[in-house]
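Student: Build me a model from this:
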Amino acid sequence: MWAVSTVTMLVLAGALPDFRLQSQSGDSATRIAVTAAAGAGVFGLLSSLVWPLLVRTLLLVPAFVLGLLVFFLNGSLLLIALRLNPSGNSEAAPETAVVVAAVMSAVASATGAALAVRDDDAYRRRLYRLADRRRRRAAGRPGPSTPGMVFLQLDGVGHDVLREAVDKELMPTAARWLDGPRPTHRLTPWRTDWSSQTGASQLGILHGSNHDVPAFRWYEKDTQEVMVCNRPTSAAELQRRAVAHTGDGGLLAVGGASRGNLFSGGADELALVLSVAARRGRDNRSRAGYFAYFSDPANAVRTAMSFVAEVFRETGQSVRARLQRRRPRVKRGGLYPFVRAFATVVERDVVVAAVIGDMLAGRDAVYADLVAYDEVAHHSGPRSRDAEKILERLDRSLALIEKVAEHAPRPYRIVVLSDHGQSPGETFLTRYGLSLGNLVRAGCGLPVPRRARRTHSGAEARTAVRAALRRPVEERGEPLGPAGRRSEPLVLASGNLGLVSFPDVPHRMSREEIDRRHPALLSTLANHPGVGFLLVRSEEHGGLVLGAHGVEVPVDRLDDEHPGPLAGFGPGAAAAVRRTHTFPHTADIMVNSWYDPVEGEVLAFEEQIGSHGGLGGAQGRPFLLSPVTLSAPAGADTGPVGPDTGLVGAERVHDVLRRWLRECDGPQVPLPSHPDEQAA
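Tutor: Model prediction:
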């Protein structure tokens, strides 16, 4: 590697005008070669010794900034190396030093990988560099003979999307596991709760309870706060509530590691875990994952270059979509290219490296979330070519982790799963010209933007308010009388699930109270063509589901045989709605969008053309891809697609994963309280 770095430096010195390895008067070829070798050697030593210290001092720097600093820090190391060169003849302009350092680091990384291809020991040593010192010491000791478990969550990948990717040979590793000469894995679909999003699903999977998580974001009247699942303070509070509800630390409480997740699962080893990101000081170990990865300068440069390339890739794909006038389409400008690059490059690289370190350290259980597909599918569509490219990259990560398992100090069983799928469709705003928030305001007789008032939906809502109030409405849309002075409704969106709350009322309002305050609101929402159904509390019936044309059915009377307004939303819809009705923080009005069961489309209340969060379509049908050496999930159809499996809800998936951990004789997790699971 030293020799290759020396040759690389010589080539760059000949190609770049602001970089030289000889004195102004000229030197012999031998002296120039010695100068290059000395410079390459000093740069290599500084990269090995100084770079890890630089990265550790920058752990509190946001990953966004760290990715940009990588180039400049690496260039600074090269300038120092040239200064320390004994010949004293070499020099480079600062901007040239950045280019030279990046190229040399990339060449060193490629050379190291090439030298290790046919050498298992060298390959092992290369992988060990991805772990910190403590992991290396642990990996040096003999590991247990019992299998460990690696759970890899492919965020947002639905069961049908995975099956199609395998059939189209986009994911050869998954295809070999499922359809090879000797299949090693089984594919099982499962059903999410009504809140089909990562916060509810991952909290249930890792901590065994997602009670009182009605959506991705919701308003809590007792604390007067908006909870958002991907906000560090909210994630920490949700995890605390789940632990208090179950009395158990989590799936990873004994010998586990949590990587790239919203919640820790009770693990001691953490990297990029949101629920601890709000901590300050030594208690926040989540950023240690950055150090484990970026302490290798070659990794840092490679990831930074890939980050920049991904930003340009997204920009090109967005421009192409606009020029081709693709529909549906959402805006993809602003910071989104950088957000996508972080999700698809930085988060993936750091999480995969952390998982590799955990396996080489022989940890009992690892749970990691790869969010790349979910981020891209939101803006490009679940079955778009952009999303398919991400699936190909995720499959390469699976292949790498499978290869690492051969070098781990203990055998590992790899389970791949998803937390939800995504349902396609244009946005509510695109189809009707006004947002759900403006529709609610119009139904309450409150002011709305002029553009929203002119839409068909806005005009109908204003007419309904006028008729219900039996009094005129001002041109700005404000009703006359005391109703206009009340607190305005708070409208939040979670995919195709909307939540309407009235902050000035300390309790969950009943249908009767809403009608007295806003007589036209519920009928306006229920009869809108973009709304599938509403859930409200009734003083007479308890939970009440409202549909178009005045349909009202108590939730206790709904089931799969008599779905009422939930017809078409699939099996289990009534049970999911009934469960959410019991949550303490369910909104005053829960709004689920229209759903087309033929095309599988929904209408997102957010700016997403691939969405999840409510009922309807592929968003509620994720998957479990598990080794055949593990028992089948209870009631599961082991066929490649199969009908409904009976595996319903993230809490039930938690029970299955616990059972598999016990089958591996790994961490001694407590027996679950679920009676069916105890019987199994």
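Student: contacts and neighbour counts: CA atoms only from here.
Tutor: Will do.
Student: Residue 560 and residue 569 touch, don't they?
Tutor: No - with contact defined as C-alpha atoms under 8 Å, residue 560 does not count as touching residue 569 (9.8 Å).
Student: For those two, indicate the residue with more neighbours.
Tutor: Neighbours were counted for residue 560 and for residue 569 using other C-alpha atoms under 10 Å; residue 569 has more, 21 against 15.
Student: what's the distance between that one and residue 616?
Tutor: For residue 569, the distance to residue 616 (C-alpha to C-alpha, to the nearest Å) stands at 5 Å.
Student: What is the burial count for residue 7?
Tutor: Other residues near residue 7 come to 17 when the count uses other C-alpha under 10 Å.
Student: Please give the element, helix or strand, for the residue nearest to it when sequence neighbours are not counted.
Tutor: Closest residue in space to residue 7, ignoring its immediate chain neighbours: residue 36 at 7.8 Å, by C-alpha to C-alpha, 6 or more residues apart in numbering. Following DSSP states H and E, one finds residue 36 within helix 29-49.
Student: And the helix or strand that that helix is followed by, what's buried?
Tutor: Scanning forward in sequence from helix 29-49 by DSSP H and E, the next helix or strand is helix 51-57. For helix 51-57, burial by neighbour count (16 or more other C-alpha atoms under 10 Å) applies to 51-52, 55-56.
Student: Next, the structure of the following sequence, for comparison with the previous one:
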Amino acid sequence: MGDGRWRTAGSALMRVVVVWAVSTLTMLALAGILPDFQLQSDDGDSITKIAFTAAWGAGAFGLLSALVWPVLVRALLIVPALVLGMLVFFLNGSLLLVALRLIPDGRGAANPETAVVVAAVMSAVASATSTALAVRDDNAYRRRLSRLADRRRRRSGADSGRSGPPGTVFIQLDGVGHDVLARAAESRLMPTVANWLADEEGHRLTPWRTDWSSQTGASQLGILHGSNHDVPAFRWYEKETGDVMVSSRPASAIELQRRAIARTHDGGLLTLDGASRGNLFSGGADQLALVLSMAARLGKGRRSRAGYFAYFSDPANAVRTALSFVAEVCREIGQSTRARIRKDTPRIKRGGLYPFIRAFATVVERDVVVAAVIGDMFAGRTAVYADLVAYDEVAHHSGPHSRDAEKVLARLDRSLALIVKVAEHTPRTYRIVLLSDHGQSPGETFAGAYGLTLKDLVRAGCGLPVPRRAQRTRSGSEARDAVRIALHRPVEEGEVERRAKPSDPVVLASGNLGLISFPDIEGRASREQLDRSRPALLGTLANHPGIGFLLVRSERHGSVVLGRGGTEVPVSELKDGEGPLAPFGPGAAAAVRRTDTFPHVADIMVNSMHDGATGCVHAFEEQIGSHGGLGGEQSRPFLLWPADLSAPVAQDTELVGAEQVHEVLRRWLRECSGPQIPLAQPGAVGGADEAGGTVQTAG
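Tutor: A predicted model of the protein is given here:
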């Protein structure tokens, strides 16, 4: 063994001793503070004896954490991820109780509740001490990563040097618009991204334009599988089956993936030695973790929570993430309380389970996905695609330009910095591509602005009963006035309840995009049918100030777009910047025309208004940062790529649609690693190994 290896071994031994000593002191301090935690016999002991007892207990706890913890986590993979995160504290406390029982003469004792607290504090202190020592040793972190990489290479029999074609890591920052990222880089809120852009040989940034349905289901399906045909929204009604398809529902996600593969006859972007992490769809990858479409798969090969095991098998990771989870819950409660005290507007309710959902998205999901990506890079995988949903979740509830959302961007940048650092030690070089699936547009909710939901407005237009809360509002009165005008006769209070009741319409929302379907009308309803059966409806909707335009089929003119004041434009004649689409910018006409060809387009497609001056829209859901339709930054995500890859499109040409982004990413994979040979056969759902992931909501 050379001098370098002796120094490395000595340094490692010294860190173990220091961590052990700090853990011993922590245990002594806790024994002095907590009345239900003791390290001495009832008759009392000398200081030396107590210190020896603490050292023994700290050592036993550390050894048990290293040896038993991974086995416990693997055994508990059947537990839902959120529950597993909460169980971390109790598992750690159980290990401490076992460690105390191993102390000679039974001198260690603690109540179960106290054991949970002691174990959490000791794990956190040990983790912080270990990290601090690594920071003080300039090469400690680098040596650790190198050892991990060498160990993986020896297992696979690969050469010790970095060889072969480079791999590619695609990191999707869910919901981060092009302008949001550009501002964050310019202000150094995201220094990693800023350094990439400042380096002439670094990365290049460009926006791209989404389809009409500007949401993760449509965008990610197109990016990973090359087709998002017949995905009109995040959720929609299919008349032939009576089912509501929801992109974040596992059964729907797997069906959407199957349809895309059947249409393209291609397994997906990641079929060649790929990994899919934290996504809605697999992309044809043979390595899957936290993938929604695979959560519905049953079978012998399904490893439902393998991604969680890879992360939580390290007790330090588990405790750190659990503590961060609790801190994030408290942070959200504090931020929402301040927003209420300041009476910020727009504002929505953020109570109930939301603080826990936010903490899962911004802490647990982020940590597990980043750890999985790092593992993929050390394994030398050819292509990795991972989705980080933290910003999207917070922006929905706090606003895309809020201080809350900016803090999330800063934390995501630190995760990117870690991935970049790891790439210096992987068995092959990696090109890191950053992209988003859509942006977000701010604005008060439709219900907040007008006092009634889209469903209320539809029911009023159909002559159906409207809830009293809506009838008492200004907007509710507007809806009743529209009914009177359309019917050319007065409608007395309560008369709508006495009218014949047709089948209730199905009203669904995807951000500021609304979808209205009528189950009692076979096929796609026409304007003429609706005017006969519900004569007030289309006028009620088209003339409402919160609605920008409608799309409906016409027996006479083909499909038409309706706007205020009786404006009607055939879809074939739509032009950007004119008519009802004037406020929605370039590409709106083409997006509407494409969606109009989908088999499952709704009977009435409703897009909210868009204020070009402020970029605001009105979400038909409870979101003050929304996406799903046309209008504002939601339709302008970004693509950030290494400068040594070819430009996405020719100069002065716009990158349009998720399917075109798929072709660009495929080309980059060929440039990095050669021709991509699909592993999945046409009609298959996943890649070579359909090991599953777990459920994760993304919108």
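Student: Got a TM-score for the pair?
Tutor: Overlay of the two chains. TM-score (TM-score structural alignment, normalised by the length of the first structure): 0.93; 658 aligned residues with a C-alpha RMSD of 2.2 Å.
Student: The helix holding residue 36 of the first structure: average distance to aligned residues in the second structure?
Tutor: Mean deviation of helix 29-49 of the first structure relative to the second structure after superposition (mean C-alpha distance after the TM-score superposition for the first structure): 2.1 Å.
Student: quick one: what's aligned to residue 226 of the second structure in the first structure?
Tutor: Matched by TM-score structural alignment, residue 226 of the second structure corresponds to residue 208 in the first structure.
Student: how close does its match sit to residue 526 of the first structure?
Tutor: In terms of C-alpha to C-alpha, residue 208 of the first structure sits 34 Å off from residue 526 of the first structure.
Student: of those two, who's got more company?
Tutor: Ranked by neighbour count (other C-alpha under 10 Å), residue 208 of the first structure and residue 526 place residue 208 first, with 28 against 23.
Student: still on that earlier bit, as JSON lines, the buried residues of helix 51-57 of the first structure with distance to residue 494 of the first structure would be great.
Tutor: Output for those, formatted as JSON lines (distance: C-alpha to C-alpha, whole Å):
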{"residue": "51", "distance to residue 494 of the first structure": "42"}
{"residue": "52", "distance to residue 494 of the first structure": "41"}
{"residue": "55", "distance to residue 494 of the first structure": "37"}
{"residue": "56", "distance to residue 494 of the first structure": "37"}
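Student: Leaving out chain neighbours, which residue sits closest to residue 484 of the first structure?
Tutor: With C-alpha to C-alpha, 6+ apart, the residue lying closest to residue 484 of the first structure is residue 478, at 6.5 Å.
Student: whoops, I mixed them up, residue 77 of the second structure
Tutor: residue 305 (5.8 Å).
Student: That neighbour against residue 288, yeah?
Tutor: No - in terms of C-alpha under 8 Å, residue 305 of the second structure does not count as a neighbour of residue 288; the distance is 9.6 Å.
Student: Just want to know which of those two has more residues nearby.
Tutor: Neighbour count, other C-alpha under 10 Å: between residue 305 of the second structure and residue 288, residue 288 has more, with 33 against 25.
Student: show me where the stretch 1-150 of the first structure has strands.
Tutor: Counting by DSSP state E, counting those that start in this stretch, the segments of the stretch 1-150 of the first structure that form strands are 19-20, 91-92, 148-154.
Student: And the next helix or strand past the last one?
Tutor: Scanning forward in sequence from strand 148-154 of the first structure, with DSSP H and E defining helices and strands, the next element found is helix 159-167.
Student: Specify, as a residue range, where that following helix falls in the second structure.
Tutor: Mapping helix 159-167 of the first structure onto the second structure (TM-score structural alignment) gives residues 178-186.
Student: Just the buried residues of the matching stretch, please?
Tutor: Buried-residue list, stretch 178-186 of the second structure, by 16+ other C-alpha under 10 Å: 178, 180-182, 184-186.
Student: do stretch 608-620 of the second structure as well
Tutor: By neighbour count with 16+ other C-alpha under 10 Å, stretch 608-620 of the second structure contains the buried residues 608-611, 615-620.
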